[in-house]
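S.K.: Just to be clear, the model below is a prediction. Sequence and coordinates:
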Amino acid sequence: MADQRLKAYRKDTRGNITIISALCMLSMTLCLALAIDSAGQLNTRKLMQAALDSASLTGAKVVARGGHSDDEVKTLVINAFHSNMLTGRGDLTCGTPTVDLDADTGDVSVDAECTYPTMLGGSLTPKTLSIEETSTARGARKYIDVAMVLDVSGSMRGTKIEALKTAAKNGAKMLLDAGQPGDIRVSTVSYSTTVNAGQYGRYAVGEDVDLSGTFGWWEQGCVTERVGDGAWDDRAPAEGAWVTEGYYCPSIPMLPLTASLTDFENNIDYLYAGGGTAGHIGIAWGWYLISPKWEDIWPEDSTPLAYNAHDSAKAIILMTDGEFNRAYHAPYGNSHEQAVKLCEEIRDTGILIFSVAFQAPTEGQETLKSCAGVESRYYEASSDTELINAYEDIAALLTELRLVE
């Protein structure tokens, strides 16, 4: 009898559709809820990030201006975050943000955690979801030393060199206009087959240079890469730590740090394109121009800031339109290899490197990407306008309040 009942039950398929439909509806409901929660999570992250960015920028601005205690700054930042979150979704519950202040850099970092209820409220999914976000902002530094390292090789002839002149002068004007007289300074070194050290060549090479002579390129103060123990650092010229003389270089010598826009523009106006592309030599001299270890070489008004000077920043703006293709001491590698190593050493000192590839081939782009170190400091310019915009953007980044994380 029991077997007959079991067989009858097995044959009875009434209600199967209802059960299957119920299971499908349950699955669909769960999938829909998860999709809604996922979208809600994304929107919440965006809302939190915007609120945190605004709060960290508020704090960085207050720190840069000075006159407030750490506790006062933290209170302002926390209030700014909560005020911004009030304009978002009303079902969020946010704890008190954690605010960290870096006295050395002026950075203001804000971390926050918020929770919100899920669609199904704990029935089939967690009752709430938690989201953590962070933001770091930095106020503009008061004291800034900048070295512009400019490619004036033969491929820069024509409209390209004119665009570079405009870009460099616009960038310098923005930098110098942003600070009090003397607080921000710019320098420049142009490179082609070598670098023209001008009157400073006698200190760099360790022997007098006849600047008035025209019998050979060395008489103009041309220098190549450094060799020996000083090849990869910025130690000051001394016995056994000289750079070496070169054979052809730009007609205009480098310009040490200056707060005079007129002096800078006069140097830039005389740039002339010609020769090869020894970019690594330009990079090295860009470093020397803003290195405190070279303070005895440069004029008193051009003395570089110390690496750890309070409220300061140092930057190199490097550009090329080609591939680094000239080097003079084979054991040290080709121009690209030397450039990459030099850039690594420079960044280790805290100097920022911004690089601009101006209609450059792939090889040149890769060199400049490596030198910048991070994507946000690398620019590609395919036109004169984009080159000018790049320099103006870099100047703004160096002198304006900004997010760094």
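M.R.: Yep, that arrived. Numbering: from 1, shown residues only.

S.K.: Please count neighbours and contacts with C-alpha atoms only from this point.
M.R.: Will do.

S.K.: quick one: the longest helix belonging to the chain to chain centroid distance?
M.R.: Scanning the chain for the helix with the most residues, using DSSP state H, yields helix 16-65. Helix 16-65 has its C-alpha centroid displaced from the chain centroid by 31 Å (C-alpha atoms, centre = their mean, to the nearest Å).

S.K.: before we move on, what about stretch 148-157?
M.R.: 22 Å.

S.K.: Can you point out the buried residues in that stretch?
M.R.: For stretch 148-157, a neighbour-count test (16 or more other C-alpha atoms under 10 Å) marks 148, 149, 150, 151, 152, 153, 154, 155, 156 as buried.

S.K.: So which of the residues you listed sit within strands?
M.R.: If you go by DSSP state E, the buried residues of stretch 148-157 have 148, 149, 150, 151 in strands.

S.K.: Included below, for side-by-side comparison, is a second structure:
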Amino acid sequence: MTNCAIMKISKLLSNDDGNFTMMAALMLPILFAAGTLAVDATNAFSMKTRLQNAADSAALATTSQLAQEKITESQAVAYAENFFNGQVADDANAFTAFSATPTVTLSKTGTGKKTVFTVKVAATGTQELTGFARFVGKETLDVTVNGTSESARDGSNPLSMMLVLDRSGSMDWASGRTTTQTVPRYCGWGWYRYRCGTTTQEVDVPKIEVLKEAVANLADHIAESDPTNEYARMGAVAYNSSTGNSDKQSISWDKSDVTDFANGLNATGGTNSEYAMKWGYEQVTGSGEINAHVSKNGSSKPSKFIVFMTDGENNVGSSSQDDYADKQTLRYCDKAKEDGTIIFSVAFQAPTRGKELLSSCASGENYYYDAESADELTKAFKDIGEEAVKLVTRLTR
């Protein structure tokens, strides 16, 4: 072979014109396949996450509703299915040809307040795959998830609760609720009047009486969750212009002590919540309270609560109408919260400044209640009881 021929062949072999086009043609199907598989993988992961969240949420919601007796056992399965379907309703638009059907299993152990409900929610979600996957023979993708939740009324959750109650003069005002009273009936005129049986008349119920009812309901709720008096402790302190020894009910295992204390309150005087909040804070966070639980139930970390209530605003402090008492009260509220105490606050037909103090003292907006009627006050205390005796609800999948 001549040198000229050899040079031409060498030049031809070293020429790269058109190689990009050729390589692109070879790689394009591979890149397309990789891209479609990546889309399918992303969709599969997204669908699994959404289904898992829906299953978990449905299980948790159902056990909570059962434990609170808001639904019956016969309603539980349908409740869980509807909850799950509501959670995944928007997924029909997120995935092609999406479908998911839950299977709910309900079981329980124990009886009464110690009943433990177990709800299992299993579901298989299906979506249509992209073109390349269907080209190789796979039409749909199935993802299976399971969510299991257990729930029970936590009657064995140690807690200490102190009530800080307003007994100032305005608590003797009408609450807006009325009742009927039987009174003597008199007949005759002028000086010649004589008793001739009885009659009934409608009278206003003072706010202090509504408070007594609300406290009794709260104490009964706590007592119901702790029938053996081993886990829940309650105490109370009242205030008007001041807080004396007779205004204090130390925390004890017997919740009826709080009811008796509240029933003995009289509404009189001005308003100064500073010293009551200080005493309540010291009682619920003191080492003596922890020791009481350790010796009784072995817990060194009981849940701590303060329920702070007023129908007015502080008008006694360093000077009349000064906000000194507000600042001091808020100071002890902040110290209590820093020590891990949850503060519920209840305004009962209170003026603006009173509401502002209560709102600031509360452990958050969900812990502040603005009761404008007698019924709203009793409901607020009922809700506080249910929140304090928390549901033990946990996922077990």
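M.R.: In hand now; what should we look at? Every value quoted in this text rests on a predicted model; they were computed, and no experiment measured them.

S.K.: Quick TM-score on the pair, please.
M.R.: Laid over one another, the chains give 0.53 as their TM-score (TM-score structural alignment, normalised by the length of the second structure), with 263 aligned residues with a C-alpha RMSD of 4.8 Å.

S.K.: Residue 287 of the first structure: neighbouring residues, count only.
M.R.: When neighbours are defined as other C-alpha atoms under 10 Å, residue 287 of the first structure has 26 of them.

S.K.: Verify the stated contact: it with residue 318.
M.R.: No. Assessed by C-alpha atoms under 8 Å, residue 287 of the first structure is found out of contact with residue 318, at 10.9 Å.

S.K.: The first structure: strands as residue ranges?
M.R.: With DSSP E applied, the first structure shows strands at 93-94, 98-101, 107-117, 128-138, 143-151, 184-191, 195-196, 222-226, 243-245, 255-258, 312-320, 352-358, 378-381, 402-403, listed in chain order.

S.K.: The last one vs the second structure, average offset?
M.R.: Superposing on the second structure places strand 402-403 of the first structure at an average distance of 6.3 Å from its equivalents, by mean C-alpha distance after the TM-score superposition for the first structure.

S.K.: counting contacts, what elements does that strand pack onto?
M.R.: Under the contact criterion of 3 or more C-alpha pairs under 8 Å, 6 or more residues apart in numbering; DSSP states H and E, strand 402-403 of the first structure touches helix 16-65, strand 128-138.

S.K.: surely residue 345 of the second structure meets residue 309?
M.R.: Yes. Look at residue 345 of the second structure against residue 309 with C-alpha under 8 Å: they come within range, at 5.7 Å.

S.K.: how near is residue 9 of the first structure to residue 3 of the first structure?
M.R.: Distance, residue 9 of the first structure to residue 3 of the first structure, by C-alpha to C-alpha, to the nearest Å: 10 Å.

S.K.: For the two, work out which one has more neighbours and name it.
M.R.: Higher neighbour count among residue 9 of the first structure and residue 3: residue 9, with 11 against 8, using other C-alpha under 10 Å.

S.K.: Per the alignment, the more buried one pairs with which residue of the second structure?
M.R.: Per TM-score structural alignment, there is no equivalent position to residue 9 of the first structure in the second structure.

S.K.: hmm, back to that, list residues touching both of residue 345 and residue 309 of the second structure?
M.R.: Any residue near both residue 345 of the second structure and residue 309 by C-alpha atoms under 8 Å, 6 or more residues apart in numbering counts here, and that gives residue 358.

S.K.: More neighbours: those two, which one.
M.R.: residue 345 (31 against 25).

S.K.: With adjacent residues omitted, what lies nearest to whichever residue in the first structure pairs up with that one?
M.R.: Aligned by TM-score structural alignment, residue 345 of the second structure pairs with residue 355 of the first structure. With sequence-adjacent residues excluded and distances taken as C-alpha to C-alpha, 6 or more residues apart in numbering, residue 355 of the first structure is closest to residue 318, at 4.6 Å.
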